[in-house]
Each structure stands twice: as structure tokens, then as C-alpha cells.
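[1] only geometry, no sequence info:
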């Protein structure tokens, strides 16, 4: 990336702003504050974690040589039967923007979480000095460079393991860090939200100080929010909140309720914790925005009660005797058991995925049964009645299970060795081919309808049975838009790129006849050729078909259903003959067109396929010309 005067000026001003803040912002007070919690006042765990994730992107994913096109397929959570995927998915990223967004979030939130935990447990204040750690966890350097990074990476592995389908990225861990920071230091976390946005903007300004784009529809793609791993975000947030509650209880400290409920609500709204998305049909997604906002405010209230709520027992709705309460609680539990049985029968009768549906039913029933448990559990099993705060914590725990457990069947998937279609290119266990209306996806080893095994797609299909990969790498509509694409395959220490190119002719009065070629190591394989397409034009009762061949395109001439002859479509400004017809390819304004001529007639048969991406690039070039 060339460095221009804008980047130099921006960098200088940022350094001046940092120096000004350090000089006039009470540096001695801040130095004393961080030195009390960090070794030499530096959040080593945060920096080391960011370094590990960035290093993985640069070296394992090849970002050092291919910054904008990292290797991703071997590092995605395709299946539990492919351990490398879920072990690396939490720290791998799909693009520089993806990496920078997660790292700016980590740099904003993780120092707060690291500060809350602290490097040296012997230097805590008197209000939170209870339960000092001993052994290795009592050593500041071990806490800074081993324990804290290990906790962050464990959060990444956890959210990757319980990913609802193939996942990639550190964002689940970022939300876990944010949840932990939020319950320990609410206001500082809200400030960190602003800092994260500022860091992201600063990176964009440094890397792209000037952006110029033409007005265009852009390539076909699902809504931006449909590709966000909302389930991993919510799971990470809940895990972080529960860990933060455990730390606060150990330290005997509670934040102000008003600050916590407001900060949690603001965080959830700004950071899109309300994002609830489900696929409705093929290429159709449903965003439950209203329900998501309700969830955010419910989380804010529930989290606040779980952190700062009273330890008094739950209030009685009606002042009744314990024996009566026990009977009512037993009746309520009996109703729940009956509901579970009815739900199970409904799953069996309706030919629904039993294991998946039964898991959801049991978890919901457990959540509804919590208020009745204190009345039916013997007194000797409870040291004290269930308090308001304990109830809220139990609800958060059950909600965490509700978010995590349904993802398990999506990880218990396999693929077979069969490669759909023909014309594939094989690279070290990977098979790449182009097909239309082909079944892709994994088959679940349990009775759960993941909608993957019956999904039929068009496009470049990537299959690797050893890695449990079966997916559409380049969609057909995207290839039709751009005319080309690429598939990067590989593993640790190696990488190969399969280039994909679509060529075609738009036949007059009909569809496009096209072919898709795959190229690797200067060897080209024609992976797909469409059916012949007939032109509506005729000459002397002769009809014409554009036919994609194994290597080129043919023009076939027929009369009364019988073949007259065929020839390869000539190159630009060249001619060929079929019977008494002359076939030529003319170029006009950069577009080639196939023309059939006789002594008296000239008819256009087809024009070279033009791609919207090329047109948009040409328009942008014209705008940039002085």
C-alpha cells in the first residue's frame, strides 16, 4: 500500500493527540491506576492474544503474501469429525476487514476485562481482596501471558465448537470479552464501544483515504446481516456475563444497578446483539428485529438482577402454607412433564427430527420449572431458599444452554467421497467442479433436518471428504456477474488457487450459451458446458444453434431438423463457412458479434457475453479520467 500525504498527516495528528492526552490527561494518575493491575502497566494478555490471532492470519492463512485473499476453507468449523476446523475457526478470519473489526474490538474490550481480573492478586484493594489466588494463578507474569490469553482463546474455541453451522472468526470471543467487561465495569465498556468504532474508522482512513465508486447494483449477494454469526455472538456474550458474575461474587463486589442495566441495553443495541436471523427459503432470510430488541432489554434486566439483585428469597405471589405451595409446584411440574410427552409424541407423529426437537423442548421445560423447584426440593438439599439473584443466574445459565445445545446436530455431519458432476479438478484431496442444480452440503449423523443434504445449488462446488467439506465456493449468479472467480484450497504450509472463468454468447432471442473453465498450473479444464441454444433468426429456412464444445463454441446449422454442418465460431475479424453461408465475428465498441451472411442477407446470431463487473469498471475509469 503506497503511503500518501493524507496517511502521513493523519498518523502525525494521531501521535500528537496521544501525546497531548498523555501530557495533560493526568498521566501520573493513570500510570498508578494501571500499574496496580498490570505488570509494568501493560495489558500483556490482550496484546499477546491479538498477536496470536494476527500471526495466524499472516502465516497459517497466508495473509502475509495474500493480504486480501486469505486461505479459509481448511480452518472452518465444517464438522466435529474435522477437529482442525473447530480448533482454528475461532482465530481464523475471512478478510482483512473481518480481522481488523475483531481485533479493534479485542483491543477495546479486553484491557477492561484484563484489568478487572488483574495480574497481581496480592495488590487488590481491601474491598475485593477475598479469595486471593495461590500457586501459578497467583504469579503476575503467569496470569498475564498464559492464563488470560488462554481464557480468551478458550472462549474462541467454545463459540466455534457450538457454532450453528460452518463458522469463522474471533467475534464470539470478542462478545465474551465484552460481556465479562460489561458486568465488571459497565461505563468503561460503553466508552470502549466508542473506542472500537474509532479504531475501525482510523484503520479505514489510513488504508483507504479516498474511496471512489460508480453507481451500480453490485454483485448478487445475501443481505449483509444474514452472514453474521449472531448465535456465536449471543453465546459468547452469555458466557462472558456468567464468568464476570463469578468473578464479582469471588471479589464481593457489585456495580451500580442503574449503570449496569443502561450499559447492557446500550451495548446490545449498538453492537447488534438483537440480530436474530433464520433462513426462510432458498436465498431468503428472515430478520426478527422486534424479537431481538425484546431479547436485548430482557438480557439487560436479567443480567442486572443476576449481578446486583437481592439475596432475599423469591417473594410469594400468594401467602400460602408450604404444603399448599408444594402441591401447586408439583402440579405445575406435572403439567410440564405432560407437555414434554405431548411434544415428543408430536415430533414422532409429525416425522420431525426427534433428537433436535426434544432437546429444545427439554431445555424450555427446565427454564419454566425453575420457579417451582424450591417448593418441591427437600430443605436439606438447599442451604437457603432460592434468592432473586440466584434465580436470575439460573435463567441466564439455561438460556446459555438453549443457545449452545441446538448447534450440536449441525456439527455432527459428514460428506461422502462422491464429487457431483464431471469435469472436476483435484488438488490434494480437494475436488473443484461447476454444476447446476446439484445437491451440496453435509449429511447429519443424527436425526436432524439441517436443510443441508437437500439443498440444491448452482455454481462452483468444492468437496473434500477428509475435511468434511461440501459447499458452493462461487455462486453461479456471482460468476455470471463477474465472469471470473477463484477458489483457494490448501492447508498448513501450502496453498493452490483454482481460477474460474465463464465465457458465453448471448443468443439473439434466447438465453446465453456458456461454458465454465477451471485453470490451475496453466492447465485448463472445461468443467461445464450449457445445452445448445437456438437463435430465433433464420436464413433460407436454416436455423442456428450456438453449441458450447469441450474447448470452444460451435455454430451448428440445421434445416428441417437435419444437420447442414457446423464450425467453430471464428475469432474476432475472422470468417468461416458452413455450406453456402459465411460466418464471421465482428468487433464493434469492444463487443464481438457473430454474423451469418449470404449474397443477399446478413443476420446477427449472437453477441459476446458482457459482465456487469466489467461495465462498472469501465464506467469508473471514465469518471476518473481528467
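    Received, thanks. Computed from a predicted structure; not experimentally measured. Numbering: from 1, shown residues only.
[2] Only C-alpha atoms from now on, for both contacts and neighbour counts.
    OK.
[3] Now stretch 434-451: buried residues?
    434-436, 438-444, 448-450 (16 or more other C-alpha atoms under 10 Å).
[4] Quick one: end-to-end distance for that stretch.
    The first and final residues of stretch 434-451 sit 21 Å from each other (C-alpha to C-alpha, to the nearest Å).
[5] where's it relative to the chain centroid, distance-wise?
    Relative to its chain's centre, stretch 434-451 lies at 19 Å (C-alpha atoms, centre = their mean, to the nearest Å).
[6] Please apply the same query to stretch 178-189.
    Averaging C-alpha positions (C-alpha atoms, centre = their mean) puts stretch 178-189 24 Å from its chain's average.
[7] which two in the buried residues of stretch 434-451 are spaced the farthest apart?
    Spanning the widest gap among the buried residues of stretch 434-451 are 434 and 448, at 28.3 Å by C-alpha to C-alpha.
[8] Now residue 260. Nearest residue, chain neighbours left out?
    Sequence neighbours aside, residue 186 is the residue nearest to residue 260 in space, at 5.5 Å (criterion: C-alpha to C-alpha, 6 or more residues apart in numbering).
[9] neighbours around that neighbour, how many?
    The number of residues packed near residue 186 is 26, by other C-alpha atoms under 10 Å.
[10] want to compare, so here's the second one:
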């Protein structure tokens, strides 16, 4: 008697993802069912939101997502959008200043800021409310009390906040995070503990999202080119957005009767600042080195938490009777002064231009862009105003693929030398609001025993074939064979073996093809795959190996 066939799912069916989705949704539904006040949440939301939905938050998130998908070509390449033209490089490039708050550098970047918006903005929108909350006021009695107008408070506030963070952040910057921090600053003033819980919720949602996107990964040890984690934080923009939102929140809370306790407010500010690394104050030192001012940053966090708590809860009693200055006015005014000081400092920092690049190395010209490879190239920016400490931190040399554009006041290392050495191939995307081009960068090389690598850099564009743009100096191997030195030298055609005795070149010859050999100045060189071995009598040394990536 034959057995029945065992049912099986098709290979394309995402079983793990579906199972995870069912478990998460089932868990949420179970908790909701067990909650005695499950209907209360719906009532609370409907009292503040039209149909119980934070429409302003959804509209704002939709605008940011649409910019990424449509303007930055994220729809065609979700993981590799067009970034360069949307960065706030300088005040001399206003297009970048205006677009940078709404553009993002990667899929992970936009995902993180969208999650932050969807978790923090609803709290701010709830505090503002679609319906008037003042006693005696009625909806639709004026434009200010019209719920359909108040829905746009978050989108309009996001636009204004984004433009301010774009103008007054230390450039170059990109991303919506300044506005996300503004949402947090606003929400903390009114609902400090709820805001902290929202941060935890954001981590949970992010974990579930990543688990659905990549249910299983295989990790292994590898060599990577990394910068310190804090060096990727636009700390000035985060602080600026946070204070901007906190000031707006203070104005709303001071006009209402209900306020959180001092302990909750202080703990909310400190907890958020620590959780979001607002203590990570740093300066670049050049050469991929950075100085982190940890103690100063922690002191700033506690001092700012105290100032904001006092500003939110201080009484209306006079502080200076002669000028009728009240305590709460002085506290809020001090926060405003801090924000204005940050704005003033940002102006000279962003008044930078690109120096004359006529002597730059050979590369490719694409419209107003010049892309080239160079090593130990001085920073191409020229400060319009001398800013002590900051300008000194910008005095550095860079090595790698460098992109410049005088029209856009743009100069930056798009691919570091170490990154290219590790990967071998990188793609540089440049363009404008309505056009885009790519430059494919390729590195080949020979690792020479004991003394580094001889290598060549090639560029290929959408319209030009692959061509050589940079060759390193020749590299000499440490071992001497029969009293002779062996070097590898990159050339326009290939790589050459150079055999010398002191300062005298005895003979040169191209490195043989794989599984072939050649004789140079009496030394026999054999190439087997990626390995190059030299023979002389009973001596045998692997002198070099081809770079592999």
C-alpha cells in the first residue's frame, strides 16, 4: 500500500516571514483582548484626532518617503539612491541647503527617520490636537479651531523645522533627523515618559522590520574600513532640532494648565539625551581621526535637562521687577539664547567655498563635476570666515576618490583609499535634480612581500570606456635574491618586474600571465594563479600576490 505524498510549500513561499508576522500580530491582538480598557484608547484618540488617526504624521512621513523614492531615484534603487546633489554643502549652494533636510543617504537612513517620525510625531500631534482643547472653544468657530486646518500643523511645522535645521546645521548634512529630534523635544515637554516609551517602541518596531526584511543572516569575520560610530552623527543638527522642538513645546505647555512633574520632565530629558547620544560631542581631526568630548557632552546633557525643566515649570513670579521680567520668561529666554547662539555659530561655518581645482589629478569631467583619484590631497574647502577650533579641524589631507564641483561648493572624498583597497570596486553617483551619472571605480594591485602594494585605479562612466587614472609608485620587496632587489611597478599596460642592484636597473619585464613564467636578470619568476614566486638555484620565495576582493 503506497503512502500519501507529504504536502510541501513551494520554495518561493516566505514561511519564516509569514510565521513571524502571525506571531507578532497575534501577540498584539491577545494583549488588546485581555485589556479591560481596550475601547478607551479608541475614544482617547478620537477626542484628539480626526477619525482617531494622526493624519499630519502620516502626511509628513509620506512626503519624506516620496522624496526618497521619486526625487532620489529610490524607487529604482532602494539601497543606492542619488545623494550628492541634495547635501547642504555650503550657503553658496542653496539648492542643497533647502533639500538636505528631506533627503537621505541610504535605505537604512530613511527607514530610521521614518520610524522616528511615526513613533514621535504622533505624540506631538496629540499634544497639539486636531480639536481645540481650551475650555469654551469650539471646532470650526474660526480658522484656528478648524480640525482640517490643524491637521496640517505637523507637516507645516516639519517644513519650517526642516528648513531651519538645513540652514543652521554644521554642513555638510543630509537627513530628516533634525526634524525627528524636534518632534522629540516637543513631545518630551508635554509627555516625557510616553516619549521614552515611544523610543523603546521604535526599537521594537525596527527589530521586527529588520527580522521581516532579513529573517536569517550568516555573519563571519572580515576586514572592514570603519569610522567611529559617533562620527556619523550630525550632532549639531540633532541638538538644533531638539531645542527647536523643545521651545515650541514650552510655548504650548506654558499656555495650558496641565504640566508634568519636575522629576518626570527632568528624567525624560536626561533619558532621551543619553538614549540618543546627545552627549557625543566631537570634532574631526583629519586623517579619519576624531576627538570625542565625552565628559563635556554628559555635562551639557544634565545642564540642558535642568534648564528645560526650569523653563517648563518655573512660576510666573517676577524675577526682575524693574523690567517686569518673570521667572518663566527668563528661563525660556535663556533656551532661546542658546538656540540663537547655535544659529550664529553655524553661519560662518557654512560660508565655505571650493578652492581652485585646476591642478587636480586627471579624472573625469561630467558637467560641473570633476571626479578624480588622489592621495594626501589637502582639503579643498576655503573658509569664508575664520572660526577658531572648527577651521583647524578642517585642515586635513584625504586619499581616495574625490568629487568636486565649484558651482555646488562641493569637495568631498566619495571613496576612501582604505575602502577601495578592501572592496576593489565602488560606484560613485553624481547628478542634479533631473539627471544622474555614475562613475565605476576599479582597483587592481599586487601585494609585495613585506612592503605594501603596487596598484592602479581605473574609472569608467556611462559614456566612456574603462581607463587608467592613477598609478602608485613602484614597491620593492624586502627580500634580496642573489644580492638583487625586486620591485613591482604599475604601468599603463600592465605591471612590470624591476630587478635592480643598488641604484642600477638590471632588467625589467612584464609580470607573466597566470600559469606562465619569465626570466628577468637571471632570476626565474613563476606565476601560479594569484601567486608570484621567484627562483634562483635552491632559493624559492613567494615575492608577491595579486589583490583579491
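    Perfect, I can see it now. Please read all numbers here as calculations on a predicted model, not as lab measurements.
[11] circling back: what's the residue nearest to residue 260 of structure 1 aligned with over in structure 2?
    Applying TM-score structural alignment, one finds that residue 186 of structure 1 aligns to residue 192 in structure 2.
[12] Also residue 223 of structure 1?
    The alignment partner of residue 223 of structure 1 in structure 2, by TM-score structural alignment, is residue 228.
[13] Tell me who's in contact with that match.
    The contact partners of residue 228 of structure 2, taken as C-alpha atoms under 8 Å, 6 or more residues apart in numbering, are residue 290.
[14] I'd like the distance between it and residue 170 of structure 2.
    19 Å.
[15] do the same with residue 413 of structure 2
    Taking C-alpha to C-alpha as the measure, residue 413 of structure 2 falls 18 Å from residue 170 of structure 2.
[16] Who has more neighbours out of the two?
    The neighbour count for residue 413 of structure 2 versus residue 170, taken as other C-alpha under 10 Å, is higher for residue 170 (24 against 19).
[17] The more buried one belongs to a helix, doesn't it?
    No: Residue 170 of structure 2: not assigned to a helix; according to DSSP: H, G, I helix; E, B strand; the rest coil it is coil.
[18] which residue lines up with it in structure 1?
    Applying TM-score structural alignment, one finds that residue 170 of structure 2 aligns to residue 164 in structure 1.
[19] wouldn't that match be in contact with residue 231 here?
    Yes: applying C-alpha atoms under 8 Å, one finds residue 164 of structure 1 in contact with residue 231, separated by 6.7 Å.
[20] Can you pull the residues that touch both of those two?
    Common neighbours of residue 164 of structure 1 and residue 231 (C-alpha under 8 Å, 6+ apart) do not exist.
[21] For residue 156 of structure 1, which residues are in contact?
    By C-alpha under 8 Å, 6+ apart, the contact list for residue 156 of structure 1 reads 90, 91, 170, 171, 172, 173.
[22] Identify the farthest-apart pair in these.
    Farthest apart among the contacts of residue 156 of structure 1 by C-alpha to C-alpha are 91 and 172. That separation is 10.0 Å.
[23] burial of residue 624 of structure 1, as a residue count?
    Neighbours of residue 624 of structure 1 under the rule other C-alpha under 10 Å: 10.
[24] wait, I meant residue 21 of structure 2
    Residue 21 of structure 2 has 16 nearby residues by other C-alpha under 10 Å.
[25] Alignment lookup: it to structure 1.
    Using TM-score structural alignment, residue 21 of structure 2 sits opposite residue 11 in structure 1.
[26] can you pull the contacts of its match?
    For residue 11 of structure 1, the contacting residues are residue 206, by C-alpha under 8 Å, 6+ apart.
[27] hang on, the earlier thing: could you dump the buried residues of stretch 434-451 of structure 1 to JSON lines with distance to residue 563 of structure 1?
    Listed next are the buried residues of stretch 434-451 of structure 1 as JSON lines, based on distance: C-alpha to C-alpha, whole Å:
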{"residue": "434", "distance to residue 563 of structure 1": "30"}
{"residue": "435", "distance to residue 563 of structure 1": "29"}
{"residue": "436", "distance to residue 563 of structure 1": "28"}
{"residue": "438", "distance to residue 563 of structure 1": "32"}
{"residue": "439", "distance to residue 563 of structure 1": "36"}
{"residue": "440", "distance to residue 563 of structure 1": "38"}
{"residue": "441", "distance to residue 563 of structure 1": "42"}
{"residue": "442", "distance to residue 563 of structure 1": "45"}
{"residue": "443", "distance to residue 563 of structure 1": "46"}
{"residue": "444", "distance to residue 563 of structure 1": "50"}
{"residue": "448", "distance to residue 563 of structure 1": "52"}
{"residue": "449", "distance to residue 563 of structure 1": "50"}
{"residue": "450", "distance to residue 563 of structure 1": "49"}
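[28] Kindly indicate which of those residues lies nearest residue 517 of structure 1.
    residue 434 (8.6 Å).
[29] State the three-state secondary structure for the closest one.
    strand.
[30] distance of it from residue 479 of structure 1?
    Per C-alpha to C-alpha, residue 434 of structure 1 is found 11 Å from residue 479 of structure 1.
[31] residue range for the helix of greatest length in structure 1 in structure 2?
    If you go by DSSP state H, structure 1 has its longest helix at helix 322-349. Alignment note (TM-score structural alignment): helix 322-349 of structure 1 is unmatched in structure 2.
[32] Just after that helix, pick out the following helix or strand.
    Moving toward the C-terminus from helix 322-349 of structure 1, the first helix or strand encountered (DSSP states H and E) is helix 354-369.
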